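Engineer: Take a look and give me a structure for this.
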Amino acid sequence: MKLKYFITVLLLSVVSFAGFAQRKGYWQQGVDYTMDIDVNEKTFQYEGKMTLKYSNNSGQSLNKVYFHLYFNAFQPGSMMDERLKVIPDPDRRMMQNTGTKEKPNLQSRISTLKPQQIGYQKIKTLKFNGQDASFKIDGTILEVTLPTAIADNSTGTFDLTWDAQVPEQIRRSGRNSSEGVAFSMTQWYPKMAHFDEFGWHLDEYVGREFVAPFGNFDVTIHIDKDYVVGSSGKLQNPMEVKGYFKNAKIKAKKNKATWHYKAHNIHDFAWASDPKFVVDSAKSKGGITVYTVFLPTDKTVTSNWKTALGMATEFFDFTATKFGAYPWPTYTVIQGGDGGMEYGTATLVTGGRDLKGLVGVIFHEAAHSWYQHLFGINETVDEWFDEGFTSYIEDLAYQELFLRPTARALNPIGAAYNSYYRLALSGKEEPMSLLADYYNTNFAYSSEAYSKGAVLAEQLGYIIGKDNLHKTFLSFYDKWKFKHPTPNDFKRTAEEVSGINLKWYFNLFLNTTRKIDYGISNISENAIVIRNNSDFAMPLDILVTYEDGSKELFYIPLREMRGEKKAETSFDIYQNIKRTVLDDWFWTKPTYTISIAKKVKEVIIDPTQRLADVKQEDNIYKP
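Structural biologist: I've put the predicted structure just below:
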């Protein structure tokens, strides 16, 4: 199917925000932003104008609405500032050493910002359907009381003007990054808060990530004509601005060029700008135009970005076969920010990396195009669903496209498993269902959101089968793209695909810190005894090699599954081996006995290494 036709059909299929999702009664709100901003490059301030059409599909009328003013977090005394002062392992990017190397004294960078360095968004005027609306600002939340309610199944129009100051580069957003990028413009506009079946999501900007309704963006940026912009969406006037075409005729008014972007069906819009930026592009086989916008500081950096661009196009083709087609026409990788952060059809990443690091961060942020931006996951609540599944995609692509191994690893995300094991045995693990901002340590948050979340996905494949996991991802894509699914929606999809009940698995792995620990307890001439040393029951694959050289794979389903995994013939180690399905194991019974008729040479619990067993020394028996 031609890309243009495919995108037209796809966009028409999601015009109705009520949609045709699997869950009965599903609804979602809609937004349509038109913004015009005028940037003062010398003061790092800008004036903004916005017209926002807000569609209410909630089944109730709304007397109040809320916006996020994220720049307000970058002020002394903010919740973000106070969090940095008390968390035992603060993000070092947001700290400064006011002591010495020998006697360091780490201090929040936000706490020392001067008035000309802080971030802010100050609302000047706010109207709803042409009438003045009263509002108040509390930290990073703008509360708006409407002169008339927004009725169900209706659309209201907001008109806002505001002044903003871009903070000194601290976290994601900011000016003058450590790599010298002038503007990293993320979370830069008054963004409508998300309202869904759980109510309004009014999280203060403390450190973690975001959620927002899907919608369309029409953004016009006025900035010095010598600056180059990289942005979400598709540039509407590339022949009138610097950087995209050598024969462009730059149009400038009062020494400023106008950059005009449009994007459809995304839920966040970001951009960055610097006069030293260069632009490169390439197209994937599937027709996605990938742009890179970066600082060409030396030949090595330029070469790395050129190579990474080619690999990024391969990434979109690879991921389309595994997780569903990327539905937008462009994706832009922009140097900026302080690490890597995903936005609608774009990402900001730090660029002065070696090739391995650059490709890794691009793969990760581009993978967020699925697990975040296609599915609108609530990152403040289900951080593992976002970061963990993204890390899973990243690792699969990295092995396939960057390492290109001649022999595939049995477990492609072994590093994530090892990270999870360190967490599980550290005493600092907390339930993975914890709200993202509330972890006691950054160590626990990152290990659980990124690593344990990825383990959940790969281990799910161990439970339902590798082929069924692949089918689950594609079925989930078909049902939930451009919507806001919950983890339960993914679980239900996996259950429908596999015919296996998964309530026990998701509950224990998400809501508790219970650990999996099996061991080979005893082997005799006619029996193998397996023991569950933990309080987390799992199905087991047990590979037995007999002294005569023959092999047998014993599969023990768990009764709670109410079903069985089919033989996984894609694993070479299982080729031409007899597979015996045994009676299911009760989670209430600590041991299980396998009857055998031949003398044993070796026994291995889960030779594919996908069972997240925290103590594996007793998983292999060799006399």
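
Engineer: For the rest of this, base every contact and every neighbour count on C-alpha atoms.
Structural biologist: Noted.

Engineer: Just to be sure, F482 is in a helix?
Structural biologist: No - F482 is assigned coil when assessed by DSSP: H, G, I helix; E, B strand; the rest coil, not a helix.

Engineer: Just confirm it contacts G215, I think it does.
Structural biologist: No - taking contacts as C-alpha atoms under 8 Å, F482 lies outside contact range of G215: 9.6 Å.

Engineer: quick one: the helices in the stretch 251-400 of the chain?
Structural biologist: Assigned by DSSP state H, counting those that start in this stretch, the stretch 251-400 of the chain shows helices spanning 299-323, 355-367, 383, 389-397.

Engineer: Quick one, which of those helices gets closest to V497.
Structural biologist: Closest approach to V497 among the helices of the stretch 251-400 of the chain (C-alpha to C-alpha): helix 299-323, 14.9 Å.

Engineer: Going by neighbour count, list what's buried in stretch 199-218.
Structural biologist: For stretch 199-218, the buried set under the neighbour-count rule, 16 or more other C-alpha atoms under 10 Å, comprises 201-218.

Engineer: Would you mind measuring the gap between the ends of it?
Structural biologist: Stretch 199-218 has an end-to-end distance of 27 Å (C-alpha to C-alpha, to the nearest Å).

Engineer: Stretch 497-510 too?
Structural biologist: Terminal-residue distance, stretch 497-510 (C-alpha to C-alpha): 21 Å.

Engineer: how close does the nearest residue in space to P590 that is not next to it in sequence get to V603?
Structural biologist: In space, P590 comes closest to N532 once its chain neighbours are excluded; the distance is 5.2 Å by C-alpha to C-alpha, 6 or more residues apart in numbering. Applying C-alpha to C-alpha, the value for N532 to V603 is 16 Å.

Engineer: again with V529
Structural biologist: With distances taken as C-alpha to C-alpha, V529 is found 11 Å from V603.

Engineer: tell me the SS of the residue of the chain most remote from its centre?
Structural biologist: Farthest-out residue of the chain from its mean C-alpha position, per C-alpha atoms, centre = their mean: E525, at 50.8 Å. Assigned with three-state DSSP, E525 falls in the coil class.

Engineer: residue contacts, it?
Structural biologist: When the contact criterion is C-alpha atoms under 8 Å, 6 or more residues apart in numbering, the partners of E525 are I596, A597, K598, K599, V600.

Engineer: could these be laid out in TSV, adding neighbour count and distance to L52?
Structural biologist: Formatted as TSV, the contacts of E525 follow (neighbours: other C-alpha atoms under 10 Å; distance: C-alpha to C-alpha, whole Å):
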residue	neighbour count	distance to L52
I596	16	70
A597	9	73
K598	14	74
K599	15	74
V600	24	71
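
Engineer: let's see this one next to it:
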Amino acid sequence: MTPSTARALFGSVLLWLALPVMAAAADSAAFNPQQAFAPFDYPQPATAYRSASGLPGPAYWQNRADYRITATLDPASRKLDGSEVISYTNNSPDALDVLWLQLDQNRYRKDARGAFTGDKFPTEFTDGYRITSVAVEDAHGRKQAVKWVVSDTRMQVRLPDALPGHGGKLQLHVAWSFTVPGEFGGRMDVNASRNGEIFEIAQWYPRMAVYDDLRGWDTAPYLNSEFYLEYGDFDYAITVPWNMIVAGSGELLNPGDVLTATQQKRLEQARRSDATVMIRTPAEVNQPSSRPKTSGTLTWHFRMHNTRDVAFGASAAYVWDAARINLPEGKTALAMSVYPVESAGPQAWGRATEFLKASTEYFSKQWYPYPWPVAINEAGTAGGMEYPGITFDSKRAKGKSLHMVIAHEIGHIWFPMIVGSNERRDAWMDEGFNTFIDVYEDDAFNHGEYAPKRDGEYAPGGGNPADEIARVMMDADAPPLLIGADMVPEKYRHPITYFKAAFGMVLLREQIIGPERFDPAFRRYIATWAYKHPSPSDFFRFMESETGEDLGWFWRGWFQHNWTLDLAVQKVAYTDGDYRKGVDVTLANLDKLVLPATLDVVYDDGSKQQVRVPWETWQQHRRYVVHVDGTRQVTSVSIDPGHALPDHDRSNNSLQMK
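Structural biologist: Next up, the predicted model:
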């Protein structure tokens, strides 16, 4: 996600509303059952690696990258110097003669490919990475320098000997440095606060590219779309001046070296407290006694298991608080927030840990347990942005907007930090799925304090999300979901990648499948693909197999195409002219998209009867007469009376009886 995340979620459709809407013609000829219900061609084939049921196949494999990193931050020069040892395991069946690494800091160079792809050419730059050495150590401890080639945000390392498949191992040693970009860094930066600069450090070390069964080396450059990374264990140490606090992904291993005795005691108190405990108060921020020493440097040592990345924040300006997270089966974790004094207060970041705790507990109970010992909110200007175990959220956010961004960013722990989809190619599988689970977290938080997230409050005129997404889908220039993330223009990124993908999941859960089948299936999808790399086809196949629904028609209309919906009530007549025999309602599907719908019949005494019209109705028909039993006179008939569906023409959804 980008720093504009707070405008995302269902409210992000505002970014689209100023665009010209190009309405496509919709008539009875637009809908073709043979087109809508033709066999669906999955984007990726079923193989021994990925089964037709959406499960990892019997031959599924995945490579692994473990990291040991040491780095030193010099705030004066804004320079980060580091070295790392990557223990790489090749579990593929292939011998690898080269390795590929991602060098995201090169995105800030003036000659970066990504500089030429945004809405306008950047005006601020850095020199990117300075790689000083690369060496390979084999399984026998033999170490030798190797050649490397840097191409934009990628680095190819040429191995002296091919790394065998089926478990071959080596260690890659890399030394590097870079200058931290200012606020133009977007997903990472250094920004000013009243009591000192705040460094938000992410995408900071050369990271292994993924080698998988879909493409071999996935070397898509970093233009602006997000990440695709291997899993492993991380051990990293950050050296900073004595007065800085470091908040990093994972578990702090040496609190005795970097915290005062009082802070250590408060942290232990927080581990047992559902109420937020202050670790470093606003009054203590400028007190040297809030640090264990008053000169030199301190090294903060962190460890994180089974993760695809780590990030950290560092500042002398941090206020720090924490509380216990209650997880399933009696387990616990620690929620923490760090923020500048000017962000404190009960209407702002004073509630940040409360928001983080509540959302993490909800997602853990509803979908899959939070897997790491600590979850952190960090306040700055890169907010919101997500990394494993830590999120960068806006230091200016308050109240509802703060809750929204915290819940959304920590929701990314589930997509794509646990379920490791390829954000660089299929952004909807993390942004859309995460926005979807946000909807229900918003309902649950503090008895609906900020709910509902789909009430249309962000839409002009108070329209609901179904109406707004219908307008998005009528735009002939809007891209489909099954398109490369870097191909989605910025003006459509939130409306399509976030909003349409999430709304599609809401339709699946509430209209097509039903929560009683959807929820267990989605939970099992998360558990099955936890710490693995599912493709879109894996998700499609899994949900079909688990829920018992043939959903090819929906994948085609909603994900593969940007098809639109227009259901109509064309005629209402009493059966044989006698209302006591019931009523016959002629329904029509006038556009390309198909969805099940609710038919609402209202009688003269105010009572009503509802009939569910399944999607199968349209497999052989463009129009269909639905008979509804009843013994009273009818006053009106309507399709989708609750406006749950994205029907772009509601003028033909109802008929009044004379």
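
Engineer: Now which residue in structure 2 aligns to the residue nearest to P590 of structure 1?
Structural biologist: Aligned counterpart of N532 of structure 1 in structure 2: N589 (TM-score structural alignment).

Engineer: now its match: how far from V625 of structure 2?
Structural biologist: Look at N589 of structure 2 and V625 of structure 2: by C-alpha to C-alpha, they are 12 Å apart.

Engineer: Same question for A358 of structure 2.
Structural biologist: Distance, A358 of structure 2 to V625 of structure 2, by C-alpha to C-alpha: 49 Å.

Engineer: Kindly state which residue of structure 2 is aligned to D541 of structure 1.
Structural biologist: Aligned partner of D541 of structure 1 by TM-score structural alignment: T598.

Engineer: Show me where the stretch 501-650 of structure 2 has its helices.
Structural biologist: Assigned by DSSP H, counting those that start in this stretch, the stretch 501-650 of structure 2 shows helices spanning 501-507, 515-528, 536-547, 552-554.

Engineer: which of those helices is buried the deepest?
Structural biologist: Among the helices of the stretch 501-650 of structure 2, ranked by average contacts under mean count of other C-alpha atoms under 10 Å, first place goes to helix 501-507 (a mean of 23).

Engineer: quick one: that helix to chain centroid distance?
Structural biologist: Chain-centre distance of helix 501-507 of structure 2: 14 Å, with C-alpha atoms, centre = their mean, to the nearest Å.

Engineer: Equivalent analysis for stretch 256-270 of structure 1, please.
Structural biologist: The chain centre lies 21 Å from the centre of stretch 256-270 of structure 1; the measure is C-alpha atoms, centre = their mean.

Engineer: what does it correspond to over in structure 2?
Structural biologist: Residue span in structure 2 matched to stretch 256-270 of structure 1, by TM-score structural alignment: 297-311.

Engineer: can you redo the helices of the stretch 501-650 of structure 2 as TSV with distance to R280 of structure 2?
Structural biologist: Formatted as TSV, these follow (distance: least, C-alpha to C-alpha, whole Å):
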stretch	distance to R280 of structure 2
helix 501-507	38
helix 515-528	36
helix 536-547	44
helix 552-554	52
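
Engineer: nearest to P388 of structure 2, of these?
Structural biologist: P388 of structure 2 sits nearest to helix 515-528 of all the helices of the stretch 501-650 of structure 2, at 16.1 Å, using C-alpha to C-alpha.

Engineer: how far off helix 536-547 does that closest one point, in degrees?
Structural biologist: If you take axes from the mean of the first three to the mean of the last three C-alpha atoms, to 10 degrees, helix 515-528 of structure 2 sits at 130 degrees to helix 536-547.

Engineer: can you tell me the mean distance of helix 515-528 of structure 2 from structure 1 after alignment?
Structural biologist: When structure 1 is superposed, helix 515-528 of structure 2 averages 1.6 Å from its matched positions, counting by mean C-alpha distance after the TM-score superposition for structure 1.

Engineer: contacting residues around stretch 309-318 of structure 2?
Structural biologist: For stretch 309-318 of structure 2, the external contacting residues (C-alpha under 8 Å, 6+ apart) are 193-204, 229, 231, 234, 243-250, 280, 285-286, 304, 338-341, 378, 387-390.

Engineer: at 6 Å instead, please
Structural biologist: For stretch 309-318 of structure 2, contacts defined as C-alpha atoms under 6 Å, 6 or more residues apart in numbering pick out 195-196, 198-202, 243-249, 338-340.

Engineer: Ok, stretch 370-382 of structure 1 next?
Structural biologist: Outside stretch 370-382 of structure 1, the residues within contact range by C-alpha under 6 Å, 6+ apart are E209, F210, V211, D386, T390, L435, A436, K481, F482, K483, H484.

Engineer: Quick check: the equivalent of the first one over in structure 2 vs A427 of structure 2, distance?
Structural biologist: Structural alignment places E209 of structure 1 opposite E226 in structure 2 (criterion: TM-score structural alignment). According to C-alpha to C-alpha, E226 of structure 2 stands 8 Å off from A427 of structure 2.

Engineer: Would you agree the match of E209 of structure 1 falls within a strand?
Structural biologist: No - counting by three-state DSSP, E226 of structure 2 is not part of a strand but coil.

Engineer: That one: what's it in contact with?
Structural biologist: Contacts of E226 of structure 2 were listed using C-alpha under 6 Å, 6+ apart, and they are E423, R424.

Engineer: and T380 of structure 1, what pairs with it in structure 2?
Structural biologist: Aligned counterpart of T380 of structure 1 in structure 2: R424 (TM-score structural alignment).
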